[in-house]
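Enquirer: turn this into a structure:
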Amino acid sequence: MAGHSKFANIKHRKERQDAKKGKIFTKIGREIAVAVKEGGPDPATNSKLRDVVAKAKSSNMPNDTISRSIKKASGELGSINYEQITYEGYGPSGVAVIVDCLTENKNRTAANVRHAFTKGGGNLGTTGCVSFMFDKKGQLIIEFKDDLEEDDMMMMALEAGAEDFQVREGYYEIITTPEDFGEVSAAIEKAGITCVSAEITMIPQTLTALTSDDDLKKMDKMIDLLEEDDDVQNVWHNFEG
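Expert: Down below sits the predicted model:
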């Protein structure tokens, strides 16, 4: 999978998320609610919930908060019907953008997403217009530490079922299929290793560079508006930021 890493994007997104930790926890709580409703409250038998819990832990969501979210989802949140909607479109200069949402009000979400694209100098497209430019993968990012030897990390990841292992700019990056993500993340956790990021994500196959200050400002504006929206769970793009 040569050329797939897009590590600048990974770090850029992580910095944004770290600055909005409270909102990230709220959004992960919503993902937990959906996963529990679909497959029950036990991560051992609910692979989707297990994947969300791995994401929660990599975002430094406390274990007791995760447990409370699962219990809460088993109770009163069971009556809330969130619908998953994915929007696709273009930012300035044709940057490909995918917006993943969970909402109980489709009209509100659609209006807000459309507004963000417009403010960002872009436009919404039809389903499938840009998703073919991305690969859906499990991705785990681990920071270099003295006690984490590269060869040991690589063997652990590959033996657990990882597709790819790369060393990049102070981090190890592990790529899996979505189906193998849970098993690989469980192996990493069992070894006592903490991930900087662990999630099912959309990795761009190529990047689009923006050269004008105006386009850069518009792209940042679009991403900020989308990430601030409570209905938006994830924003993926091929902007070389």
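
Enquirer: can we go C-alpha only for contacts and neighbour counts from here?
Expert: Will do.

Enquirer: in the protein, which residue is most central in space?
Expert: Among the residues of the chain, residue 201 comes closest to the average C-alpha position under C-alpha atoms, centre = their mean, at 4.8 Å.

Enquirer: contact partners for that residue?
Expert: Each residue near residue 201 by C-alpha atoms under 8 Å, 6 or more residues apart in numbering is listed here: 136, 137, 138, 139, 236.

Enquirer: then the fourth one would be within a helix, right?
Expert: No - secondary structure assignment places residue 139 outside any helix; it is strand (DSSP: H, G, I helix; E, B strand; the rest coil).

Enquirer: hmm, it is touching residue 176, no?
Expert: Yes - under the criterion of C-alpha atoms under 8 Å, residue 139 lies in contact with residue 176, with a separation of 6.4 Å.

Enquirer: if we can go back for a sec, looks to me like the residue nearest to the centre of the chain is in a helix.
Expert: No - according to three-state DSSP, the state of residue 201 is strand, so it is not within a helix.

Enquirer: another one to check against the first:
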Amino acid sequence: MAGHSKWSNIKRKKGVNDAKKSKIFTKLVKEITVAARSGGAEPELNPRLRLAIQNAKGANMPKEAILRAISKAGGNDVAAYHEVTYEGYGSHGVAIMVVCMTDKMIRTVANVRAIFAKYGGSLEKSGSITFLFDYKGVFTIPTADIKDLDDFTLGLIDAGAEALENDGASTHVICAVEDFGKVQKQLEAVAVAPIAAGLQYIPHTLVQVNDAALLKLIKLIDALKDDDDVQMVYHNIDIQPEQEALWE
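Expert: Got it, this is the predicted structure:
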């Protein structure tokens, strides 16, 4: 279904093992540390840090680990990280956006290119596939936390939300990049904590593939996510209802 496909980028797989969880925490620590170093260690005064902490809590990162990451930002041994986005194609013309945070871009681009090549894809030049995605602010919240849908929706629209999309257990609040802070403050005002939030590439042109192709694409996406420099991976696969078990 299109709804599942659109949000499958942020849907967590069930039964995440310790190794996977460790990698997730490593990426979150990197974002917290960079946010604290660039904007200060006070979450109330640093929206990026506040968001990073919120995402860490949504991933069940221990409070002690979050505090250590913030404290680490004050050290002299923190690498100078740069955020860079790579664009590529998987098999069957599937578009893939790879958001990285790296202290050595030569290493990162070489790794990303090698992963694409290994699984039948190709790294493309910047700007090749961005037209297939919209860059939006997205807040994912548990649907059960919404007590009064009408009031909740009206408040968010006043704050700049463009749409609310429900996929069952989760509701996704979409807004323009420039309205991200206002929507974040509105959610805080009504005491609704997102399980994930950030700027995302949302596909508006989807591609259907058969089961064999999907399994190959999953291997490509998982390999990209496993790279230490990769923070997020977005794609435009139109996953059909009967294929959801493969994606899990």
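
Enquirer: quick check: TM-score for this pair?
Expert: Remark: TM-score between the superposed chains equals 0.86 [TM-score structural alignment, normalised by the length of structure 1]; 236 aligned residues with a C-alpha RMSD of 2.4 Å.

Enquirer: the residue nearest to the centre of structure 1 maps to what in structure 2?
Expert: In structure 2, the position corresponding to residue 201 of structure 1 is occupied by residue 200, as judged by TM-score structural alignment.

Enquirer: what's the answer for residue 16 of structure 1, then?
Expert: For residue 16 of structure 1, the residue aligned by TM-score structural alignment is residue 13.

Enquirer: what is the burial count for its match?
Expert: Residues within reach of residue 13 of structure 2, counting by other C-alpha atoms under 10 Å, total 9.

Enquirer: which of the three states applies to it?
Expert: When the structure is reduced to helix, strand and coil (three-state DSSP), residue 13 of structure 2 reads as coil.

Enquirer: quick one: it and residue 224 of structure 2, what's the gap?
Expert: Between residue 13 of structure 2 and residue 224 of structure 2 the distance, using C-alpha to C-alpha, to the nearest Å, works out to 15 Å.

Enquirer: ditto for residue 137 of structure 2
Expert: From residue 137 of structure 2 over to residue 224 of structure 2 the distance is 23 Å, taken as C-alpha to C-alpha.

Enquirer: contact partners of the helix or strand that contains residue 135 of structure 2?
Expert: Under the criterion of DSSP states H and E, residue 135 of structure 2 resides in strand 133-142. Strand 133-142 of structure 2 is touched from outside by 169-177, 179-180, 192-205, with contacts defined as C-alpha under 8 Å, 6+ apart.

Enquirer: what span of structure 1 is that strand aligned with?
Expert: Following TM-score structural alignment, the partner segment of strand 133-142 of structure 2 in structure 1 covers residues 134-143.

Enquirer: ok, and for the matching stretch, which residues are buried?
Expert: In terms of neighbour count (16 or more other C-alpha atoms under 10 Å), stretch 134-143 of structure 1 has its buried residues at 134, 137, 138, 139, 140, 141, 142, 143.

Enquirer: out of the residues you listed, which is nearest to residue 118 of structure 1?
Expert: Minimum separation from residue 118 of structure 1 among the buried residues of stretch 134-143 of structure 1 (C-alpha to C-alpha) is found for residue 134, which lies at 22.7 Å.

Enquirer: so what touches the longest helix along structure 1?
Expert: Taking DSSP state H as the criterion, structure 1 has its longest helix at helix 21-39. Among residues not part of helix 21-39 of structure 1, those counted as contacts by C-alpha under 8 Å, 6+ apart are 17, 42, 45-46, 48-49, 52-53, 56, 61, 66, 69-70, 72-74, 77-78, 82, 102, 230, 233.
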